[in-house]
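[1] Structure for the following, please:
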Amino acid sequence: MEGEVALADYLAHLAQQRRASPNTVEAYRGDLSLFLGFVARHTGEAPDLAALSALRPADIRGFLAERAAAGDGNATRARRLASLRGFLRHLARRHGGGTEALAGLRGPRARAPVPRALSPDEAREVARDIGAVHDPARAEQPAMQAARDVALFTLLYGCGLRIGEALALDVKDAPLPGGTAALRVTGKGGKTRLVPVLPAVRQAIAAWLAQHPDRRPDAPLFLGARGGRLDPAIAQRSLRHWRRLAGLPEHATPHALRHSFATHLLGGGADLRAIQELLGHASLSTTQRYTRVDAAALLETWRKAHPRAG
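    Next comes the predicted model:
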């Protein structure tokens, strides 16, 4: 079996059996295609199963060193090594052979970056005022665009959703005044969770639905100019346009509203396990990044206020 065929089989396994997200599958595809290309350049031919089974730790170290020279940071190389581990172990299980190439290999340690949250006032300003200015570059009715954008960004901040989770909602999922207490969200890996919905979120969604041109239950909740599901890039451009007009920081992005949701809950005394459930994190260690944000805020307050801090 050729390496490219083995790669296609592994990616199908990731998507269908492991239920990896499309973004994860594409990232692994890129990592492993680069590795197969590296092996082909150094052996003079496209690798097959025999060649992949005969790999040594030095081959993988050479690949990672080449990628470091090309500009890959620690986090990227750590992900590429994780891709290789999964691929080679899959080949060993499916076709036999060992995993000697992985012996003793340790990836570069990449500390997860501290999430960059907005202040409570900045986050509220985005959710409240983003519809105030129409983007002339977009062929949409100003009133509809305004109502939709306010509803979307109020939902992102009020419920801590990923942009993809919000845009996957249909009309039947809309949290409306007097409706169910929580919103059911489908996150990474097809996992569902329940998120409480604030009255302000329900009101913003209701105002948008009053102008929604297609209120069939299975219609997308958030529509683009052409009537299809809103593209994440359009939502990101809306916020980019608004933050420049409002003088907000460059890290004011849709995902920063999710970070802000978690950071402000933690600062208000919320339990870390509860925040983990609300965000849909598989591991508590992912949620613990927000304790570093809170500690950083405390340190900045100390620097500004303590007479000996200078």
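[2] hey, let's count contacts and neighbours off CA atoms from now on
    OK.
[3] For the stretch 1-150 of the chain, which segments count as helices?
    3-16, 22-43, 49-53, 57-69, 74-95, 120-129, 142-159 (DSSP state H, counting those that start in this stretch).
[4] Could you dump these into a markdown table and include mean neighbour count and distance to residue 101?
    Shown next, in a markdown table, are the helices of the stretch 1-150 of the chain (neighbours: other CA atoms under 10 Å; distance: least, CA to CA, whole Å):
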| stretch | mean neighbour count | distance to residue 101 |
| --- | --- | --- |
| helix 3-16 | 16 | 16 |
| helix 22-43 | 16 | 13 |
| helix 49-53 | 16 | 8 |
| helix 57-69 | 16 | 4 |
| helix 74-95 | 17 | 9 |
| helix 120-129 | 18 | 48 |
| helix 142-159 | 24 | 44 |
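[5] Please give the structure of this sequence too, so both can be compared:
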Amino acid sequence: MTLLISPAARDALENWLASARALKGAAENTITAYRADVLEFIVFLTAHHAEPQGLKPLARVTTPDMRAFMAHLRGQGAAPRSMARKLSAVKSFYRWLAEREGFEPTAVIMARAPKFQKKLPRPLDESAARAMIETVEMQSADSWIGARDAAVVTLLYGCGLRISEALGLRGRDWPMGESLRITGKGGKERIVPVLPLARDAVGIYLQLCPFEPEPEAPIFRGARGGALNPRLIQKVTEKARLQLGLPATATPHAMRHSFATHLLAAGGDLRAIQELLGHASLSTTQAYTAVDEVHLMKVYEATHPKAG
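    Down below sits the predicted model:
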């Protein structure tokens, strides 16, 4: 794909990605997605205009060009959410490029993304979350592996960790105090409280684990002692979900959503929950408000004498 764009455009793209990595602390997965999305746009322009897209042609992008790009994405079968993500990456690149090259990026910046309905998190209720942890523990014949899996899922629910954050814990993080310093997306650090339930679950696992905890080694080990693959946690929760008759949305990440929703339902402050989850934007956390409203309406409709 890179052969279809000019060296100047390729250099500009790589310089923008380097700045996103350095200044914004963008994660490598994000950088990879940015590169693919902007490359797709530049390659489209190359084919659309039948000429290499150097910096000057890139600066002359028009509103009809942007409409043609969106039509191209639709023709490729891209979903509205995917189209919106690609357009967002292109806009970010153009803001940076326009500032460096001194041109007006209005045609790109004003391009409209297709509307799509944001998927709300699907939390488990408290009893289902507890049942998930208990059932996960019984999936393995090896007691230490069952204890390991239960400890990981307990951290997702009890501390609101992402699965990558739980599996990123090192021996130096044990013993756990009343809080943990977590490095999340983009290298951002946050402090999360550790409930006794979560601390005890990790302690039980470490007592049974045949591998000694080492300061720089992962706390959670695979069967042969290496770092635990997150796919194994996904598989064991899927198996537990099927046994419990829970919906397909009952994933490891749903345990993190459940943590936030249950805190909110108990009167937790939205901004405090934002800090605990490590969300960069409050709007991301506000999705849980909608979830809670949905839950409350279901309770209302089921119990109010005049409902229905």
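[6] now the helices of the stretch 1-150 of the first structure in JSON lines, with distance to residue 290 of the first structure?
    Output for the helices of the stretch 1-150 of the first structure, formatted as JSON lines (distance: least, CA to CA, whole Å):
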{"stretch": "helix 3-16", "distance to residue 290 of the first structure": "29"}
{"stretch": "helix 22-43", "distance to residue 290 of the first structure": "23"}
{"stretch": "helix 49-53", "distance to residue 290 of the first structure": "41"}
{"stretch": "helix 57-69", "distance to residue 290 of the first structure": "29"}
{"stretch": "helix 74-95", "distance to residue 290 of the first structure": "19"}
{"stretch": "helix 120-129", "distance to residue 290 of the first structure": "15"}
{"stretch": "helix 142-159", "distance to residue 290 of the first structure": "15"}
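[7] What's the match for residue 128 of the second structure in the first structure?
    Alignment note: residue 128 of the second structure maps to residue 122 in the first structure; criterion TM-score structural alignment.
[8] Nearest residue to its match in space, please, no chain neighbours.
    Nearest residue to residue 122 of the first structure in three dimensions, chain neighbours excluded: residue 248, at 7.3 Å (CA to CA, 6 or more residues apart in numbering).
[9] Can you point out the helix or strand that includes the one you found?
    Take DSSP states H and E as the rule and residue 248 of the first structure turns out to sit in neither a helix nor a strand.
[10] if we can go back for a sec, closest to residue 172 of the first structure out of the helices of the stretch 1-150 of the first structure?
    Nearest to residue 172 of the first structure among the helices of the stretch 1-150 of the first structure is helix 142-159 (15.4 Å), distances taken as CA to CA.
[11] The closest one packs against which elements?
    helix 120-129, helix 163-167, helix 199-209, helix 254-267 (3 or more CA pairs under 8 Å, 6 or more residues apart in numbering; DSSP states H and E).
[12] what's the average distance of it to the second structure?
    Once fitted to the second structure, helix 142-159 of the first structure is off its aligned match by 0.8 Å on average (mean CA distance after the TM-score superposition for the first structure).
[13] so how far is that helix off the chain centroid?
    Centre-to-centre, helix 142-159 of the first structure and its host chain are 19 Å apart (CA atoms, centre = their mean, to the nearest Å).
[14] Just tell me which of the helices of the stretch 1-150 of the first structure ends up closest to residue 303 of the first structure.
    Closest among the helices of the stretch 1-150 of the first structure, using CA to CA: helix 120-129, at 20.4 Å.
[15] That closest one vs the second structure, mean deviation?
    Helix 120-129 of the first structure sits 1.4 Å off on average (mean CA distance after the TM-score superposition for the first structure).
[16] what comes into contact with stretch 292-304 of the first structure?
    With contact meaning CA atoms under 8 Å, 6 or more residues apart in numbering, stretch 292-304 of the first structure is reached by 114, 115, 116, 263, 266, 267, 309, 310.
[17] again, but for stretch 166-177 of the first structure
    152, 155-156, 182-185, 197, 199, 201-203, 205-206, 215-222, 229-232.
[18] Per the alignment, residue 184 of the first structure pairs with which residue of the second structure?
    Under TM-score structural alignment, residue 184 of the first structure pairs with residue 181 in the second structure.
[19] packing partners for the helix or strand where that match lies?
    According to DSSP H and E, residue 181 of the second structure maps onto strand 179-183. On a contact count with 3+ CA pairs under 8 Å, 6+ apart, strand 179-183 of the second structure meets strand 189-193.
[20] Go again with 10 Å.
    Strand 179-183 of the second structure makes packing contacts with helix 163-167, strand 189-193 when contacts are defined by 3 or more CA pairs under 10 Å, 6 or more residues apart in numbering; DSSP states H and E.
[21] Tabulate these in CSV, adding columns for mean neighbour count and distance to residue 84 of the second structure.
    CSV is the format used below for these (neighbours: other CA under 10 Å; distance: least, CA to CA, whole Å):
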stretch, mean neighbour count, distance to residue 84 of the second structure
helix 163-167, 18, 26
strand 189-193, 15, 28
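[22] Provide a complete list of residue ranges assigned to strands in the stretch 201-308 of the second structure.
    Assigned by DSSP state E, counting those that start in this stretch, the strands in the stretch 201-308 of the second structure number zero.
[23] and the residue positioned nearest the centre of the first structure, how far is that from residue 219 of the first structure?
    Central residue check for the first structure by CA atoms, centre = their mean: the C-alpha nearest the mean position is that of residue 162, 6.5 Å away. According to CA to CA, to the nearest Å, residue 162 of the first structure and residue 219 of the first structure sit 20 Å apart.
[24] Then residue 37 of the first structure?
    43 Å.
[25] Same question for residue 97 of the first structure.
    For residue 97 of the first structure, the distance to residue 219 of the first structure - CA to CA - is 50 Å.
[26] Equivalent analysis for residue 298 of the first structure, please.
    45 Å.
[27] and what of residue 225 of the first structure?
    Where residue 219 of the first structure is concerned, residue 225 of the first structure sits at a distance of 14 Å (CA to CA).
[28] rewinding a little: would you reformat the helices and strands packed on strand 179-183 of the second structure as CSV and include distance to residue 63 of the second structure?
    Converted to CSV, those look like this (distance: least, CA to CA, whole Å):
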stretch, distance to residue 63 of the second structure
helix 163-167, 41
strand 189-193, 41
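[29] Compare these and give me the one nearest residue 98 of the second structure.
    strand 189-193 (31.9 Å).
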